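> only geometry, no sequence info:
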């Protein structure tokens, strides 16, 4: 039971970390931009977490935010819509402050199916239709065609750094456990064994005393 709980807990933690990284790490999509627009988007309690802060320098209000969107089409014909929000100084740490400029760049790169102009949109996040969430575009650049691929150097670097951090803290934990916790646990076990032995001896003495009383009574 204990082993099952342990591996179940580890599995849940790995799943949570994997989903967090999948949401946060940048992705690169080759698309054709078809439209750019602004839309007042009321945010609810379920999807507010997936939206970034207001534009840097503006004061958050209580009204529904006016969010920029970029509509696009993938090479396979499937549509994709990106939101275009500043991330500011908060998480994820892309330090994006140029959503207005990015919207202007996206508008200038619009094209039609007859004369496609392919661009690469760097983004993070998920498209969840029933929650009305969209990936956030953080960069746009023109590419030569729909088959352009980008090797994820940044993602690999981030994953390697995270792995090194995990290994470092794991080694610290192992050393702390060997030097501090294990001696305490061993000492506590020894004290428990001595206490248990004394309790057994006391119980044996009580039984012996009670037997002597019974014999005298007879």
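On my side now, so go ahead. All values reported here derive from a predicted model rather than from experimental measurement.
> Every contact and neighbour count from this point should use C-alpha atoms.
Fine.
> pull the longest helix from this protein.
helix 182-217 (DSSP state H).
> mind listing what's buried in the helix or strand hosting residue 167?
Using DSSP states H and E, residue 167 falls within helix 153-176. Of all the residues in helix 153-176, not one is buried under the rule 16 or more other Cα atoms under 10 Å.
> Need the contact partners of that helix.
For helix 153-176, contacts defined as Cα atoms under 8 Å, 6 or more residues apart in numbering pick out 25-26.
> Which parts of this structure are strands?
Using DSSP state E, the strands found in the chain span residues 27-40, 66-73, 79-84, 118-124, 136-142.
> Figure out which of the ones you listed is closest to residue 19.
strand 118-124 (12.2 Å; Cα to Cα).
> out of the strands of the chain, which comes closest to residue 92?
strand 118-124 (9.0 Å).
> just checking, what packs against the closest one?
strand 27-40, strand 136-142 (3 or more Cα pairs under 8 Å, 6 or more residues apart in numbering; DSSP states H and E).
> number of nearby residues for residue 114?
Applying other Cα atoms under 10 Å, we find 6 residues neighbouring residue 114.
> Pasting the second one now:
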């Protein structure tokens, strides 16, 4: 009976760790190139660029974008919108402040200013479905200036190591307690 309880606890804690890892925000170091505000249409299920003929069919709103470049030169696009709900656990109400900070941190390749961006990526759609603006451009949660472009991978690796360490300790404690129980039973017999 105890084996089933410990097995259930292991599965429950493992599932909780996986969900926590998938809900946790990502961190990346980039050089901000440009900030823009674009009119985007929402037609019920998808965001599309607003064309004149679509103006009557869709509800439009302004979306703030932050265009950036990774240290390897690859371009990346971030979205900067306030959170409309409390899921996925990161409501945000400071998009105008972040946009002003992003504009201030804009730099060029000759004198780069590296910025650590904390962002939340929305779930990926299936391969046969076109991604929405929300899925194609992750939403920025915070910006902070950093000295070198090497800091983001350390944060992500530390989070993964922490979750792995907790799971390993849990597994070891369960297996040791089960082994000790079997040893005590054999000793008593």
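Sure, I can see it. Since this is a predicted model, take the numbers as computed values, not measurements.
> TM between them?
TM-score of the superposed chains, computed with TM-score structural alignment, normalised by the length of structure 2, equals 0.58; 134 aligned residues with a Cα RMSD of 3.6 Å.
> Export the helices and strands packed on strand 118-124 of structure 1 as JSON lines, with columns for distance to residue 172 of structure 1 and mean neighbour count.
Putting these into JSON lines (distance: least, Cα to Cα, whole Å; neighbours: other Cα atoms under 10 Å) gives the following:
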{"stretch": "strand 27-40", "distance to residue 172 of structure 1": "33", "mean neighbour count": "19"}
{"stretch": "strand 136-142", "distance to residue 172 of structure 1": "37", "mean neighbour count": "20"}
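> Adding distance to residue 152 of structure 1, write those out as TSV.
Below are those laid out as TSV (distance: least, Cα to Cα, whole Å):
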stretch	distance to residue 152 of structure 1
strand 27-40	8
strand 136-142	15
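> Quick one, which of those gets closest to residue 190 of structure 1.
Nearest of these (Cα to Cα): strand 27-40, 55.4 Å.
> That closest one packs against which elements?
strand 66-73, helix 99-108, strand 118-124.
> thinking again about what came up before, out of the helices and strands packed on strand 118-124 of structure 1, flag the one nearest residue 182 of structure 1.
Comparing those by Cα to Cα, strand 27-40 comes nearest, at 44.4 Å.
> For the closest one, give me the average deviation versus structure 2.
Its matched residues in structure 2 lie on average 0.4 Å from strand 27-40 of structure 1 after superposition (mean Cα distance after the TM-score superposition for structure 1).
> So what touches that strand?
Contacts to strand 27-40 of structure 1, defined as Cα under 8 Å, 6+ apart, come from residues 64-75, 103, 106-107, 109-112, 116-124, 143, 146-148, 150.
> Give the ChimeraX command for selecting the buried subset of those.
Command for ChimeraX that selects the buried part of these, burial taken from 16+ other Cα under 10 Å:
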select :65,67,68,69,70,71,72,73,75,103,106,107,109,110,111,116,117,118,119,120,121,122,123,124,146
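> Count residues in the vicinity of residue 26 of structure 1, would you?
Residue 26 of structure 1 has 22 nearby residues by other Cα under 10 Å.
> residues contacting it?
Here residue 26 of structure 1 is in contact with 122-124, 155 (Cα under 8 Å, 6+ apart).
> For the residues you listed, which ones persist in structure 2?
Compared against structure 2 with both residues aligned by TM-score structural alignment, their matches' Cα atoms under 8 Å, the contacts of residue 26 of structure 1 retain 122-124.
> Adding distance to residue 6 of structure 1, write the residues you listed out as JSON lines.
JSON lines is the format used below for these (distance: Cα to Cα, whole Å):
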{"residue": "122", "distance to residue 6 of structure 1": "38"}
{"residue": "123", "distance to residue 6 of structure 1": "36"}
{"residue": "124", "distance to residue 6 of structure 1": "32"}
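> Next up, the contacts around the residue nearest to residue 37 of structure 2 when sequence neighbours are not counted.
In this structure, residue 37 of structure 2 finds its nearest non-sequential neighbour in residue 64, 4.3 Å apart by Cα to Cα, 6 or more residues apart in numbering. For residue 64 of structure 2, the contacting residues are 35-38, 79-81, 99, by Cα under 8 Å, 6+ apart.
> Check the burial of whatever residue of structure 1 lines up with residue 92 of structure 2 by counting its neighbours.
Counting by TM-score structural alignment, residue 92 of structure 2 corresponds to residue 96 in structure 1. As a burial measure, residue 96 of structure 1 scores 20 neighbours (other Cα under 10 Å).
> Do I have it right that residue 96 of structure 1 meets residue 90?
No. Assessed by Cα atoms under 8 Å, residue 96 of structure 1 is found out of contact with residue 90, at 9.7 Å.
> Residue 216 of structure 1 -> structure 2?
Using TM-score structural alignment, residue 216 of structure 1 sits opposite a gap in structure 2.
> what's the neighbour count on residue 216 of structure 1?
For residue 216 of structure 1, using other Cα under 10 Å, the count is 8.
> Over to residue 76 of structure 2?
By the criterion of other Cα under 10 Å, residue 76 of structure 2 has 17 neighbours.
> returning to what we had before: could the helices and strands packed on strand 27-40 of structure 1 go into TSV alongside distance to residue 188 of structure 1?
Below are those laid out as TSV (distance: least, Cα to Cα, whole Å):
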stretch	distance to residue 188 of structure 1
strand 66-73	60
helix 99-108	60
strand 118-124	50
